[in-house]
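Enquirer: no FASTA, just this:
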């Protein structure tokens, strides 16, 4: 959902958020995702936020119990890359493909069609 919404918020062709409000909208999005799933996974949408405390408590003496409790340790490792990939694909297939795109027009087509090799000026003899 995060990648899908990020794509929708930042896509210039898809009625994006107003200029200057993208950061606020993305912040609200992260808070909503965290508050809706935070009780299950401890707000585990980022492996760098979840795994270091687990490794620290493992090294500090709590043992392998930190990885077995609630069995959620693998979620922030697997879900973000997989979810980002799937969210991007879903956005491209279902949203981006339905947006009419303007064809790109070259500034001066004649300039790009001229395939002649430019000749360098001859130097004057000393």
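Expert: Perfect, I can see it now. Model, not experiment: these values are computed from the prediction. Numbering: from 1, shown residues only.

Enquirer: going forward, measure contacts between C-alpha atoms and count neighbours the same way
Expert: Fine.

Enquirer: next up, the contacts around the nearest residue to residue 50 once chain neighbours are set aside.
Expert: Once flanking residues are discounted, residue 50 sits nearest to residue 44: 6.1 Å by C-alpha to C-alpha, 6 or more residues apart in numbering. Neighbour list for residue 44: 34, 38, 50, 75, 76 [criterion: C-alpha atoms under 8 Å, 6 or more residues apart in numbering].

Enquirer: can you tell me the SS state at the residue lying closest to residue 34 once chain neighbours are set aside?
Expert: Closest residue in space to residue 34, ignoring its immediate chain neighbours: residue 43 at 5.2 Å, by C-alpha to C-alpha, 6+ apart. With DSSP: H, G, I helix; E, B strand; the rest coil as the basis, residue 43 sits in coil.

Enquirer: relative to residue 80, how far out is residue 43?
Expert: 12 Å (C-alpha to C-alpha, to the nearest Å).

Enquirer: below is an additional structure, to be compared with the one above:
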């Protein structure tokens, strides 16, 4: 644990997450908003910048806090017994405050470009993730896998002897490869504060021409990362330290239950859509 006070750790999480969202949200804004010099720069630019955003956020906060910058990581480590529950509220609270501030500054920085951009989905993507194909079962699984790799990777990186100061860059590289390899399906939130914090600000801020904040999808980038992080942290302790935690089984069970529910709801939705199509076809046929 850090030798700084919990107040300073709280401030460290605010500062680090602020930098994370400022650079991460900023690169998405530059790529998707109209009339920016980075417009249409592409997915590679976004993934590299997000990796560097994580690294820079960790450097900014690392001398004050443990630089979690991610409620899923904080909770996963707490469930695994690697982080004190008494410090969880300060860390998670700091992460969300930093995300709120970062999203607000991104909005102000690109202020005239919101009005110049007509695509409401593009505007939302600056603040929050969304699926390439809306399929909750697959979307949840993708967020679980991405966060599992992130947390298991971070714990593995920490166990290696690495020159002082290089860890954040290596974690940043991990973020880049997660984005390039796994992020194309959901936008790889892998961090509840990164998604829910700015999504709240999207709903609150007077963004010109904005649309829905897509609250129907918002639970995926919260539940998925928390489950993925908990499974990763407890599985790491089981494999490496031979420490078995009940939370490993609970998190896997919750994942299975939620996936079954989403599969069932998806089938019901598909049946309703088919029924509507048949009714529309019959109505059109009768009229003709």
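Expert: Structure received. Model, not experiment: these values are computed from the prediction.

Enquirer: please state their TM-score.
Expert: TM-score for the superposed chains, counting by TM-score structural alignment, normalised by the length of the first structure: 0.56, backed by 89 aligned residues with a C-alpha RMSD of 2.3 Å.

Enquirer: picking up where we left off before, which of the contacts of residue 44 of the first structure are buried, as a PyMOL select command?
Expert: In PyMOL, this line selects whichever of the contacts of residue 44 of the first structure come out buried by 16 or more other C-alpha atoms under 10 Å:
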select buried, resi 34+50+76
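
Enquirer: now do the same for residue 6 of the first structure: its match in the second structure.
Expert: Residue correspondence, TM-score structural alignment: residue 6 of the first structure in this structure matches residue 154 in the second structure.

Enquirer: helices along the first structure, start to end?
Expert: Residue ranges of the helices in the first structure, as given by DSSP state H, are 2-10, 22-41, 47-57, 65-68, 75-90, 109-113.

Enquirer: picking that back up, which one in the second structure is aligned with the residue nearest to residue 34 of the first structure?
Expert: In the second structure, residue 43 of the first structure lines up with residue 188, judged by TM-score structural alignment.

Enquirer: so what's its match up against?
Expert: 129, 142, 143, 146, 178, 179, 182.

Enquirer: and with 10 Å instead?
Expert: Listed by C-alpha atoms under 10 Å, 6 or more residues apart in numbering, the contact set of residue 188 of the second structure reads 47, 129-131, 139, 142-147, 175, 178-180, 182, 195, 221, 225.

Enquirer: and the helices of the first structure, which is most packed in?
Expert: helix 2-10 (a mean of 18; mean count of other C-alpha atoms under 10 Å).

Enquirer: how close does residue 93 of the second structure sit to residue 137 of the second structure?
Expert: 29 Å.

Enquirer: can you count the residues close to residue 27 of the second structure?
Expert: 23 (other C-alpha atoms under 10 Å).

Enquirer: so it touches residue 51, yeah?
Expert: No: Residue 27 of the second structure is not in contact with residue 51 according to C-alpha atoms under 10 Å; the separation is 11.2 Å.

Enquirer: so what's the residue count around residue 280 of the second structure?
Expert: 12.

Enquirer: now do residue 256 of the second structure
Expert: 13.

Enquirer: ok and the helix ranked longest in the second structure relative to helix 220-241, angle-wise?
Expert: With secondary structure taken from DSSP H, the second structure has its longest helix at helix 246-287. Angle between the axes of helix 246-287 of the second structure and helix 220-241 is 150 degrees (criterion: axes from the mean of the first three to the mean of the last three C-alpha atoms, to 10 degrees).

Enquirer: which secondary structure elements does helix 246-287 of the second structure sit against?
Expert: helix 71-79, helix 136-159, helix 220-241 (3 or more C-alpha pairs under 10 Å, 6 or more residues apart in numbering; DSSP states H and E).

Enquirer: and with 6 Å instead?
Expert: When contacts are defined as 3 or more C-alpha pairs under 6 Å, 6 or more residues apart in numbering; DSSP states H and E, helix 246-287 of the second structure packs onto helix 220-241.

Enquirer: which strands or helices does the helix it packs on pack on?
Expert: Checked by 3+ C-alpha pairs under 6 Å, 6+ apart, helix 220-241 of the second structure has helix 71-79, helix 136-159, helix 246-287 packed alongside it.

Enquirer: so which of those is the most surrounded?
Expert: Counting by mean count of other C-alpha under 10 Å, the most buried of these turns out to be helix 71-79, with a mean of 25.
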